[in-house]
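# Could you look at this predicted model? Sequence included:
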Amino acid sequence: MIPEAFARSTIDREGEAGAAWLAELPGILADLLERWECVRDGEVVHGQVGVIVPVLAPDPAVIKLSFPHPGNVHEPDAFAAWGGDGAVLLYERDDERFAMLLERAHHSTLGELGDGDEIAAVSGQLSRRLSIPAPARLPRLADRADGWAEELRQGVADFPGAVPAAAVDAALAVVDELGREQPDLLMHGDFHARNILRGEREPWLAVDPKGYVGDPAYDGATMLKPRALALIESEDLMMTLRHEVNVFAEAAELDPERVRRWAHFQAVQAAFHGRRHGFGRARGGPYLDRILALVDQLAVSWC
């Protein structure tokens, strides 16, 4: 049941703990199938840290099993708070084993659409619906502000001259002016077009939330990062991205300048992170150089 690529990447990332978890997965799934009265109904697919098992329960659903990871702790809390309004429904949860029984959606994502305006508009509409008063005990994005500021200053020290001082100063201003006091709203936390899937009950449904409390404009900026990579060959990249910011912000009922400022902060953050760790798409080589050139351009242009 475990895709080979997923097993390999889990062991590469998690070592012995990952191997031990993979060995337990078949038994965990068998127990959940019995307890939740499901039967398997298709091939297992996977993301970065979890597998998705199609089941009938009796209606089409999926069991999501994730490697125990801090980023997944509050995923079921977010689904429970939304109650299916703009996101897949949560039917059952086993927090100890990082498992959920969820409404099944299609594999096709919003990111596969060719129309940038539709991607931005649908994302904005969903962001507005998902931005509800946050439940208690969820992590606050504002609590990360001190760490963000230190990370940027350390980036300057480790990679002097990589990002112009004016761009770093503007990113630090975003931390101070937007990051330390944020709305008490539930955020997705990893909001981009690949985490928005075709649905049956609704045209589009959000998946894979982190469940933070904070500024929905931050989610809007997160949505832009993969869009920038998808549009890297555009004749005028910044004009296209600014247009999509405006479309997203109007649909989400947000201030486009606030989204732009968060996008600037995230670009500067990515410029240092990429030099230190690489990116999921590229850890080295010419493609990493190309992505770094893109985020460097964004760090200056969004400023």
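Received, thanks. Numbers count the residues shown, from 1 in each chain.

# Going by C-alpha atoms from here, please, whenever you check contacts or count neighbours.
Will do.

# could you pull out the strands for the stretch 151-300 of the chain?
186-187, 196-198, 204-206, 212-213 (DSSP state E, counting those that start in this stretch).

# okay if I get these as CSV plus distance to Trp148?
Output for those, formatted as CSV (distance: least, CA to CA, whole Å):
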stretch, distance to Trp148
strand 186-187, 18
strand 196-198, 27
strand 204-206, 27
strand 212-213, 16
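
# how about JSON lines for these, with mean neighbour count and distance to Asn72 added?
Output for the strands of the stretch 151-300 of the chain, formatted as JSON lines (neighbours: other CA atoms under 10 Å; distance: least, CA to CA, whole Å):
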{"stretch": "strand 186-187", "mean neighbour count": "28", "distance to Asn72": "14"}
{"stretch": "strand 196-198", "mean neighbour count": "23", "distance to Asn72": "17"}
{"stretch": "strand 204-206", "mean neighbour count": "25", "distance to Asn72": "15"}
{"stretch": "strand 212-213", "mean neighbour count": "27", "distance to Asn72": "11"}
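
# do you know which of the ones you listed lies nearest Arg40?
Comparing those against Arg40 with CA to CA, the closest turns out to be strand 196-198 (20.9 Å).

# need the contact list for the residue nearest the centre of the chain.
Centroid-nearest residue in the chain, with CA atoms, centre = their mean: Asp190, separated by 1.9 Å. By CA atoms under 8 Å, 6 or more residues apart in numbering, the contact set of Asp190 is Asp208, Pro209, Lys210, Asp219, Thr222.

# for comparison:
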Amino acid sequence: MAFEPPRRLVRTLSETYGESVAGEWLGQLPGIAQDAVERRELTVERVVAPGGGSSLVVLVRRPDGAPAALKVVPPFAAPEPERAALTHWKGWGSVELISGSGGALLLERLHSETSLRSLPEAKALLEAAGTVRKLWVEPVAEHGFETVAERTARQADAMRAATDPQVAPLVTAALDARAELLAAGTAELMLLHGAFRQGKVLSGDRAPWLAVGPVPVVGERAYDLARLVRDRVEDLVAAASGASATRRRVNKLADSLDIDRERLRGWTLFRAVESGVRALEAGRRQDAELLLEFADWL
């Protein structure tokens, strides 16, 4: 079978890593995927489309007929931390890792067409909170994962280089919030999903809901929850009560998971502005405007 990369994967990799780097790997992808399938003696069913933005996901069957999903990740997207995090979680709150080496991960088959976004908002947030709570565990000693301070330092450098003067006030506010959060410090040092949101929680057979696609990082829980706060941002921005609804969501999520409200608000601001600036630089102005309007409410 031809392992054609979905358009979302092509677009996201090109925006994130540059067309030259992404294009070289995408050109090699059919051969890489075929080799991964043959080495594991898998039977291919289909490529998941539209799929994710950082990997090719193929629905397969193992030699014994059991269903699974093969995830092929480019080396520049750092597949090793994901493998290490899934190994540490052992399927508790997350998809189970069956085997993995290099950039190919063989995973438990979930229902990729059904995420928490299919639920009403209140129910989705409740289930999301219950799922992410399971993932927050202490990392092993000498874990090797990136820290929140390290990840956000790289992001802060990119934000300072933003060329649109209209976003300068929000960028300054976001950078100030990050500096204050890091200066105040926290005793928490937990293994975090790193990209947790409703779309990253899929329906499963072993458990009702399981997280996928971690970009693991070590730090405080408020950082991990911050991305979830802005889920369905298009609905928030479209509503007349969007600003007040956003603040209520921050408070409700913080209280339900015993997280400091102001720390969650600060990380939500930083992460929303960082995503908005990145969208602007990639030419996705509509996405950027939604994110930056949301950030302005915080």
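Here it is on my side, so go on. Being a predicted model, the structure only gives us computed values, none of them experimental.

# now for the strands of the stretch 151-300 of the first structure, which one comes closest to Pro68 of the first structure?
Among those, strand 212-213 sits nearest to Pro68 of the first structure (CA to CA), with 17.7 Å.

# Remind me what that closest one packs against, helices and strands.
Where contact means 3 or more CA pairs under 8 Å, 6 or more residues apart in numbering; DSSP states H and E, strand 212-213 of the first structure is packed against strand 186-187.

# who does the strand it packs on touch, helix- and strand-wise?
strand 212-213, helix 216-230.

# For the contacts of Asp190 of the first structure, give me JSON lines that also has distance to Leu89 of the first structure.
Listed next are the contacts of Asp190 of the first structure as JSON lines, based on distance: CA to CA, whole Å:
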{"residue": "Asp208", "distance to Leu89 of the first structure": "12"}
{"residue": "Pro209", "distance to Leu89 of the first structure": "12"}
{"residue": "Lys210", "distance to Leu89 of the first structure": "15"}
{"residue": "Asp219", "distance to Leu89 of the first structure": "21"}
{"residue": "Thr222", "distance to Leu89 of the first structure": "23"}
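
# Distance to Ala230 of the first structure and neighbour count for those - can I get that in TSV?
Output for the contacts of Asp190 of the first structure, formatted as TSV (distance: CA to CA, whole Å; neighbours: other CA atoms under 10 Å):
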residue	distance to Ala230 of the first structure	neighbour count
Asp208	21	21
Pro209	22	21
Lys210	23	24
Asp219	18	22
Thr222	14	21
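
# Same check for these, but in the second structure.
Compared against the second structure with both residues aligned by TM-score structural alignment, their matches' CA atoms under 8 Å, those retain Asp208, Pro209, Lys210, Asp219, Thr222.

# Asp289 of the first structure: which of the strands of the stretch 151-300 of the first structure is closest?
Per CA to CA, nearest to Asp289 of the first structure of the strands of the stretch 151-300 of the first structure: strand 196-198, 28.6 Å.

# did I read that right, Glu45 of the second structure in a strand?
Yes: judged by DSSP: H, G, I helix; E, B strand; the rest coil, Glu45 of the second structure forms part of a strand.

# among the strands of the stretch 151-300 of the first structure, which is nearest Ala105 of the first structure?
Closest among the strands of the stretch 151-300 of the first structure, using CA to CA: strand 196-198, at 6.0 Å.

# so how much does that closest one differ from the second structure once superposed?
Mean deviation of strand 196-198 of the first structure relative to the second structure after superposition (mean CA distance after the TM-score superposition for the first structure): 0.7 Å.

# Look up the counterpart of that strand in the second structure, residue range please.
Aligned by TM-score structural alignment, strand 196-198 of the first structure falls on residues 201-203 of the second structure.

# that's a strand at Leu101 of the first structure, yeah?
Yes: under three-state DSSP, Leu101 of the first structure falls within a strand.

# Count the residues that sit near it.
26 (other CA atoms under 10 Å).

# Am I right that it is in contact with Ile63?
Yes: with contact defined as CA atoms under 8 Å, Leu101 of the first structure reaches Ile63; the gap is 4.6 Å.

# just to revisit the earlier point, figure out which of the strands of the stretch 151-300 of the first structure is closest to Gly42 of the first structure.
strand 196-198 (17.8 Å).

# Quick check: the gap between the equivalent of Met187 of the first structure over in the second structure and Val47 of the second structure.
In the second structure, Met187 of the first structure lines up with Leu192, judged by TM-score structural alignment. Computed as CA to CA, to the nearest Å, the Leu192 of the second structure to Val47 of the second structure distance reads 28 Å.

# Show me whatever sits in contact with both of Leu101 and Ile63 of the first structure.
Counting by CA under 8 Å, 6+ apart, nothing touches both Leu101 of the first structure and Ile63.
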